[in-house]
Each structure stands twice: as C-alpha cells, then as structure tokens.
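>>> Can you look at this prediction? I've put the sequence above it.
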Amino acid sequence: MRLVQLTVPTGKRETILEELDERGIDYVLTDEESNRGYTAVVYFPLPDPAVEPVLDELQDVGVDEDAYTVVVDAETVVSRRFEALREEYENGDVETDRISRQELQSEADSLTPTFAVYAIMTIISAVVATAGLFLDSPAVVVGSMVIAPLIGPALGLSVGSVIDDEELFRESLRYQIIGILLAIGAAAVFALLVRVTNIVPPGLNISTVGEISERLAPDLLSLVIALGAGVAGIISIATGTAVALVGVMIAAALIPPAAAAGIAIAWGEPSAAIGATVLVLVNVLSVNLAGLLTLWWAGYRPENLFSLGETEQRVRRRVLGLAVIVLVFAVFLGAITYSSYTVSTFEENANEEAELLLSEGEFAEYQLLELNVIMDESYPFIGPQRVVVTVGGPPGEASPELADRLHERINQHTDEEVDVQVRYVGLVER
C-alpha cells in the first residue's frame, strides 16, 4: 500500500478531484501556500499496482513532472472503498506485486552512491576479497561482498533502458566499467604489495590455494549464478524486498573473480588471469541481460507512450547484443568445463587402472595407497602433468616392471603423454 501526496497546480483542482472521484479513490485535500503556483495538496491511499496507472492518468489531465509528488509506504488502510480499489487492481499477475515505474526509477537512483563513495567502497571490497583469497577464507570473501556497492549500477542500466532514462543508463554503464577496472587494479596492486613484502610465503603457487584456483578456471555454473543474481536483483528492487541480500549475491558474481584476476596479474601469470577476467565480464553482462529481460517481462514501459516503439527496439537491440556476447563467453566457459571434466575422468580412469593392475596375480602382493594427479599451470584449460602413485608392499624394492606397466596403462586415457611416478612404501605386518 502507498500513500500519495500530490501538489495541486493552480486551475487543476477540480480536474484532479474529479479524476479521483471517478476512480473511487478516497482523498484528503488541504489548502497550501506556495511560491510555485500550487494551491493545495491532496493525499490519497493506493494499492501498489494502482500507483503507476493513477499517476499516469493524473499527468494526462495536467499534472506535469514539476508537480511535487511523494509516494510513501502505508502500513494499514481501513476503508471499504480502498478494499474495492484493491480488488480492481490486484489481479494476481506479476504486475500486482511490483512497485510503480516512478518508484522504480527513484529506487535505482538511490541505490547508486556518489562516485567518490562508490570508488572507495569498490577498492576496499576488492582489497578485502584479495586478502580473503590469500587466506583461503570463504568467510572473509563473503565479507568483501557485503561492502561492495555494486547493486545500484548493475540494476540501474536495466532500469534506464526499459523506462527510457538514457542518463541513468549511461551513468550505470560508466559506473560498471570503472568499477570493474578499479576492482581488478586494486586487487593487483594489493597482491603485488603482499608479494614483495613476503606477507605470503615466497614462491607461493596461487593454483594451490582453493579459493583462488576455482576462479582461475571457472565453469558454466558461474553463468547460472550471474543470471540468477540479475533476475533476483530486479525482482527485489521491483518489489522492495531483500535488496541488500541480493546486492551481496551480485557482488559474489563480480568481486571475488576480479580479485583473483588481480592476483594472477601481480604474480605475472596473464594466462591465469584470463579465466577470472572472463568470469567477471560474463557475470556483469549476464546480470544486465537478466535484468533487462525481467523488467520487460514485469511490464515496465517508458512514461511517454509515443516513445514505446523506439524504446522497445532499443531494448531488443541491447538484449540481442548482450545475449550474443554472453553466448560467446558461455562457449568459452563450456570449453573450460569440458577441460575440467576430462581431467576428472582421467583421474578416475587412472585410479581404476592402478587398482586393476595391482589386483593381477603378479602384483597381488602390492596395494594402492594413494594416487594423485598433478595439474599443469596452463590456465584456464588445465590438464594432467604428472601422476604420483603410492604403492605399499613387502619390505624391499618394488618390481621394476610395475612402474612401466602403470605408465602404459594410465597413458591409454590421455592424448598427451603424462609422467607416472611410483612411490613404494614397505609395509610390515604386526
């Protein structure tokens, strides 16, 4: 429910009141003095889905954008006429629960801080995320998402496109581009500082840190996260629910991979930075694409119906452009996913071959203790580089033939030859 406070322009009092009476809307009128040609203020309650059509109709009868209009939440309205009004506008579809176009625009503006605050908070969140990645601490990484001010620009671009507010669109686009550059740059500078001051162990292999490595070789599930964040973000802003929590979800899709890209740059591994950078780009584009589609589906349109056709064409072009770019990146992520799948399959096959070989009669005295597949560092398309097989058996030396047979059977499952190293552990029965 909303309470609308509307200033009445000189000469429009009777017209506005007649419009409200025709709609069956209860109102209270107070006379006011103003230096801008307004003689009164009218207060009237409305169900959420009625705000946009009623304000549009009042604008059609002469209430222009210069009029002072305030829309606030109303906790409770007790009125038979209001209940009838609710039954008229609340028909159970998606437009029933959404806020008005006017409120949506204000909400998108309010979620975007000033540029100085946005830049500072983005840098801080990127630095905190970088520290969390080095510490391999999911809790610290989540903390970095909470302070990231990304929800406003991420959703403002979609809102500006759909309601034909090109100024909001351009500002949100600029914020997003600068935000990505700031996040990656701040992470790279901080990671370089950490490296040269030996805060982390010298010679640290970043691929061995779980929180970092998973973002250097992302897969298609990352795309699902970004699309979900975009849809949830728009639904939350359009219905006024859980906006802060969805902001954390959007930050989850952008800040940690940006920090991982900065770390890879600081470590002088540009190939490792490719996967994380692609993840950042595909996520931000997917959030915008999902936002555009969700807003249009929710029924938001520009205020001026004469610009509807032009806006619809522009939204269609932007959706098509974003979809094509996201599809290209999705193919790239699909290739990484397939690479990870082949590695996982190879590891499973290698383990199975080792167990089968050791179950044969000539090697029955041995048992498989552990099998590790060591990956190369050719990010983002990593592959097996070496297989270390730990075998236990009677005290003494292992059969020389065992290593050759393991090498032969394990390499049947890979296109490129992989080194196989056998470690023998003598077992003593007690």
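Arrived safely, thanks for sending. Just so we're clear, the structure is a prediction, and the values are computed from it rather than from any experiment. Numbers count the residues shown, from 1 in each chain.

>>> When you work out contacts or count neighbours from here on, use the C-alpha atoms and nothing else.
Noted.

>>> in terms of contact, does residue 188 touch residue 262 like I think?
Yes - using CA atoms under 8 Å, residue 188 makes contact with residue 262 at a distance of 3.8 Å.

>>> more neighbours, these two?
Using other CA atoms under 10 Å, the more surrounded residue of residue 188 and residue 262 is residue 262, with 30 against 25.

>>> Other residues contacting stretch 191-200?
With contact meaning CA atoms under 8 Å, 6 or more residues apart in numbering, stretch 191-200 is reached by 130, 134, 202, 262-263, 266-267.

>>> tell me what the longest helix seen in the chain is packed against?
The single longest helix within the chain, with elements called by DSSP state H, is helix 308-359. When contacts are defined as 3 or more CA pairs under 8 Å, 6 or more residues apart in numbering; DSSP states H and E, helix 308-359 sits against helix 151-162, helix 270-297, strand 367-375, helix 400-410.

>>> Packing partners of the third one?
Under the contact definition 3+ CA pairs under 8 Å, 6+ apart, strand 367-375 sits against helix 308-359, strand 384-393.

>>> hey, where'd the strands end up in the stretch 1-150 of the chain?
Assigned by DSSP state E, counting those that start in this stretch, the strands in the stretch 1-150 of the chain fall at 2-9, 28-31, 38-46, 69-73.

>>> Give the buried subset of the contacts of stretch 191-200 as a PyMOL selection command.
Only the buried entries of these go into this PyMOL selection, using 16 or more other CA atoms under 10 Å:
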select buried, resi 130+134+262+263+266+267
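
>>> For residue 217, give me its contacts.
Applying CA under 8 Å, 6+ apart, we find residue 217 in contact with 272, 275-276, 336, 379-382.

>>> Just flag the most distant two among those.
Farthest-apart pair in the contacts of residue 217 is 276 and 382; separation 13.7 Å (CA to CA).

>>> Remind me which helix or strand residue 187 belongs to.
helix 166-196 (DSSP states H and E).

>>> buried set for that helix?
Using 16+ other CA under 10 Å as the burial criterion, the residues of helix 166-196 that qualify are 168-173, 175-176, 179-192, 194-195.

>>> ok, and here's another one to check against it:
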Amino acid sequence: MTRLSDLFDVRLVQTRVTDTNRRAILDALDDVDAEYAVVDEASELNTTLVQIPVPDGAEEPLLDYLTDAGLPDDAFTLVTDTTARREVNQQLAERFVEGPSGAFGISHPEIRERALDLQPNRPTYIALAALSAIVAVSGLLLDSAIVIVGAMVIAPFAGSSLSASVGAVIDDREMLVESVNSQLLGLGVGFLGALAVTFAVKQTSFVPSGIAITRSEQVGLFLTPNLLALTIALCAGAAGALALATDLPVSIAGVAIAAAIVPSVATAAIGVVWGDVLITLGAVVLLAMNIVFINLAAYVGLVGLGYRSSLVTDTWTDVGFSLRTGAYAVLVLLFVVVVVATSLATAQYIVFEHQVKQDVETVVATSQYDELELVSVQAEYNDVNVFDRAESVTVTVTQSSGTDYPFLAETLERRISQTTGHDVSVSVRFMEYQTANQETQASESDLHSSALRSGAGSLGAFGAFARPLSAR
C-alpha cells in the first residue's frame, strides 16, 4: 500500500503535437532522457497528446526547449500539479530547473512566485501604504513606540522591496521594474497620507503648532541616518532574502523592513508641515539610505545563497543603440547616483555622530563632572552648513545631587566645534534622581536620634528629617 509519505510532488505537462512535428518533439524528449506518455486522440485533427512529468520549476524551461525543437507557440498545453510514486528523472531538474548553485534556496519559479505572493493587489497595496504612514504619524506625535510598531505590522513594503532583488537574481527585468515602480508608488502614497493627516492635526490644534517637535523622543529617532539604522536596514534585507529563498515565513523580516521605511516617511511629512527643512532632509536621507541598503542586502543575500544572475551579462551582451538600452542606462545611472550620494551622506553623518559622542563622553568623564552620568547623545543631521545653520546636539545626563553645572553646555560646544570643524548648538538636559538603601536609612535614623537628643530647634529638626539626594 502506497503511503502519502512515499509520493512526490511533480508537474504534469500535457501538450498537443501534430503528425508533422511529432517525431521532432519525441526525439527532443529522448535527447534529455525525459519520461513521457503518448496518447493518440480520437479525432480527425491528426494530433497526439504527449504527457511529461517534470520536477517543479522545470515546466517553463522544458516548453521553451520543445518550442525550439518545433512545438508551435500556440500549441494546446496544460500544466497541472500532481503526485508520483517515485521521483522523476533528476537530469531534467539539473538541466531545466533554474535555481541557486549552493545547497540552499528554492528554484527560480518558486522564489518568483513567493515574492509575487507577498505583494497585495494594487488597491490594497495603496490603502495599506497610506494607512501605515498615517498610523506612524500618530505614533510619532503621541510619542508612542507601540503605535509605531502597529504601523510597521500593517505596512505592505516587504513584497515590493524584496521583489527587486529577486527580479535581479533571476533575470526578470519586468519584475525588477515593477518592484521599483511599486516602491515609488507606495512611498508617494504613504507620504501624501502622512502629510494630509499631519496638516489636519496641526490645523485643528490636536497638537500645539508651537511644540518643539524635535524634542519628541520618537521623532528624534528618525531624524538622521546613523550606524544602528544602517544595521537595521542591512539585517532586514538579508533576513528577507533568507526567509524568501528558504521557504520560511517572511512576516518578521517584513516588520523589520517596515521599521526602516514607514517611520522615516512619517517624519519627513512632519518636517514639511512644521516647516523644518532639516527634519525633512534628515528623514529623507535616512529613508533613502534604508531603501538602498535593504535592496542591496537582499540582493547580496540571494547571491550568497548561490543564486547567480545573468542580468548584467545579458545587458552587456545586448548593448546597442536602442531606446530600451538607453532607458536601462539611465535607470542604472540614477541608481548608482542614489547609492553613492546616500552612502556618502550616511558615512559623513556617522563620522560626525561618532566624534560628537566621543567628545561628550570625554568631557563628562572628567573629575569635575563625577556627579553626572551620561544617558544619551542626539546629533541632528549634518547638513555641512548648507543652510547656514549650526548643527544641533542634545545631551541628556542624570545627577544625584543639586549641584549646578552652568558651563557644561558651553564646554561641550567648544570641544565639539574644535574637533569636528562644524558650528554646533549644544543643549544639555539634566535629570535628577534620588537613591535610597539600608545605609542611607541608617544614617537618617542616627541623625534623627542625635538631633532629638541635642534638643535641636525647628530648623535643625527639618534638616534632620530631609532625605539626602544621594547616598554613596
């Protein structure tokens, strides 16, 4: 008795051949050691139905091979999924199934189908792109990380982002172009949706128009490109490629991809409505960096899994004076320009940010600031003084005493300006805290008892009962 575990999934190709080309088709199948069955049709058409079981992914290459052997392009052909009691000839898989050269990865047709399945239909894609950006704006203005995560979950950008890399490695130009168009469309719709909602919220005073938007913690996370944001983009693209090529769930990688895209779109819209050029510019550069490196990481990931694309070779071979070649050249040139410009801007800011953090850490570590602990350093996007505006640096520190440090911001400004060569504006935010432990409680108790024994006056008694700000 045959068990289900003994059955193998195959594709059954059935094509109708005429008496004139029957011999050529069968000879072509014999040349590749294909197994097939011939069924004479009971009709006056003088035709034969040839049934060929093939491995999954080999059906289209096999039909192309048979077309070269004499099968008409308009020949009646059916391809169905079925099962067999044994594997079909693996020579067919080696010859006709395109896929990675390594041990991992699914075939070209399968990975193409998986990438296309990730993309919803166009109306749904547009709606989800707008809704995710709107939710992201709400999360940023509410300063709520949970709401921003919700925007990432409903974002539809995983399929459109990964399809470009898949199209490149399987030499599917149509898929590559469609992916680029989908990404641009989704970003445009998302930005317009975020812009409309931000404008409406500001005009109706749900959010005060005079609010210092850059002081929002969540908005501040998406103002500028940085090394951690670059890491997220690279890991998201690589994880998406790995999940896509190995038939694993892509949902988690999709959230990571959305995390690198959606909040930046919303931040750019907020910058436009608030009229802050640097917020908009920083968010746009961060968005461009994320998109470029997500696509590059996904492409490199697929190549690392063994996929080899003939896209570059075929394009070079087909070089000629034609409209299509010119269009490809323009697209490649634009992509290279975007990659170079984004990489330079990202590298420039990362160097600036690293130097700023190093300078702040050096200053705060000196003995005169022993009471301070560094919490965070936030540097605004480095515009190289294009807008004749000082770079903004915000430093947050905690202190456990009431000591004033009136010259800390000035000291940091001089140090950073000297080492980076840029004019900077430094803001320092102090956060005070109290610490209580057994030692402090014992000290307070002894002090209290001593004060009572010595008959301290009302002022002394108040001092005895006051809890110290620090206990070390």
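Arrived safely. Predicted model, so just to flag it, every value in this text is computed and none were measured.

>>> Map residue 204 of structure 2 onto structure 1.
Using TM-score structural alignment, the equivalent of residue 204 of structure 2 in structure 1 is residue 197.

>>> I'd like to know how many residues surround its match.
11.

>>> roughly how far apart are it and residue 285 of structure 1?
Separation of residue 197 of structure 1 from residue 285 of structure 1 (CA to CA, to the nearest Å): 36 Å.

>>> mind listing what the counterpart of residue 277 of structure 1 in structure 2 touches?
Here residue 277 of structure 1 is matched to residue 284 in structure 2, going by TM-score structural alignment. By CA under 8 Å, 6+ apart, the contact set of residue 284 of structure 2 is 264-265, 268.

>>> Relative to residue 157 of structure 1, which of the contacts of residue 217 of structure 1 is nearest.
Proximity of those to residue 157 of structure 1 (CA to CA) peaks at residue 276, which lies at 23.2 Å.

>>> Quick check: that closest one touching residue 263?
No - Residue 276 of structure 1 lies out of contact with residue 263 (CA under 8 Å); the separation is 9.9 Å.

>>> Whatever helix or strand residue 449 of structure 2 lives in aligns to what range in structure 1?
With elements taken from DSSP H and E, the one containing residue 449 of structure 2 is helix 438-453. Using TM-score structural alignment, helix 438-453 of structure 2 lines up with nothing in structure 1.

>>> Quick one: distance of that helix to the chain centre.
Here helix 438-453 of structure 2 is found 58 Å from its chain centre; the criterion is CA atoms, centre = their mean, to the nearest Å.

>>> what's the next secondary structure element after that helix?
Sequence order places helix 458-465 as the next helix or strand after helix 438-453 of structure 2, per DSSP H and E.

>>> And for that next one, what's in contact with it?
So helix 458-465 of structure 2 is contacted by 444, 447-448, 451-452 (CA under 8 Å, 6+ apart).

>>> which ones are touching the aligned partner of residue 222 of structure 2 in structure 1?
Mapped onto structure 1 by TM-score structural alignment, residue 222 of structure 2 lines up with residue 215. By CA under 8 Å, 6+ apart, residue 215 of structure 1 lies in contact with 256-257, 260, 275-276, 279.

>>> a markdown table please, covering these and showing neighbour count and distance to residue 4 of structure 1.
Shown next, in a markdown table, are the contacts of residue 215 of structure 1 (neighbours: other CA atoms under 10 Å; distance: CA to CA, whole Å):
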| residue | neighbour count | distance to residue 4 of structure 1 |
| --- | --- | --- |
| 256 | 32 | 42 |
| 257 | 33 | 43 |
| 260 | 33 | 47 |
| 275 | 26 | 50 |
| 276 | 30 | 47 |
| 279 | 31 | 44 |
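
>>> Stretch 181-189 of structure 1 vs structure 2, average offset?
Stretch 181-189 of structure 1, aligned to structure 2 and superposed, deviates on average by 1.4 Å (mean CA distance after the TM-score superposition for structure 1).

>>> mind checking how far residue 165 of structure 1 is from residue 109 of structure 1?
Residue 165 of structure 1 is 11 Å from residue 109 of structure 1, by CA to CA.

>>> same thing with residue 418 of structure 1?
For residue 418 of structure 1, the distance to residue 109 of structure 1 - CA to CA - is 56 Å.

>>> The aligned residue in structure 2 for residue 334 of structure 1 and residue 295 of structure 2, how far apart?
Taking TM-score structural alignment, residue 334 of structure 1 has residue 347 as its aligned residue in structure 2. Distance of residue 347 of structure 2 to residue 295 of structure 2, computed by CA to CA: 18 Å.

>>> Between the two, which is the more surrounded one?
Between residue 347 of structure 2 and residue 295, residue 295 has the larger neighbour count (other CA under 10 Å), namely 25 against 15.

>>> list the contacts for the more buried one?
Applying CA under 8 Å, 6+ apart, the residues contacting residue 295 of structure 2 are 161-162, 164-165, 237.

>>> Swap in 6 Å and give it another go.
If a contact means CA atoms under 6 Å, 6 or more residues apart in numbering, then residue 295 of structure 2 has no contacts.

>>> Could you do residue 106 of structure 2 as well?
Residue 106 of structure 2 touches residue 245, counting by CA under 6 Å, 6+ apart.
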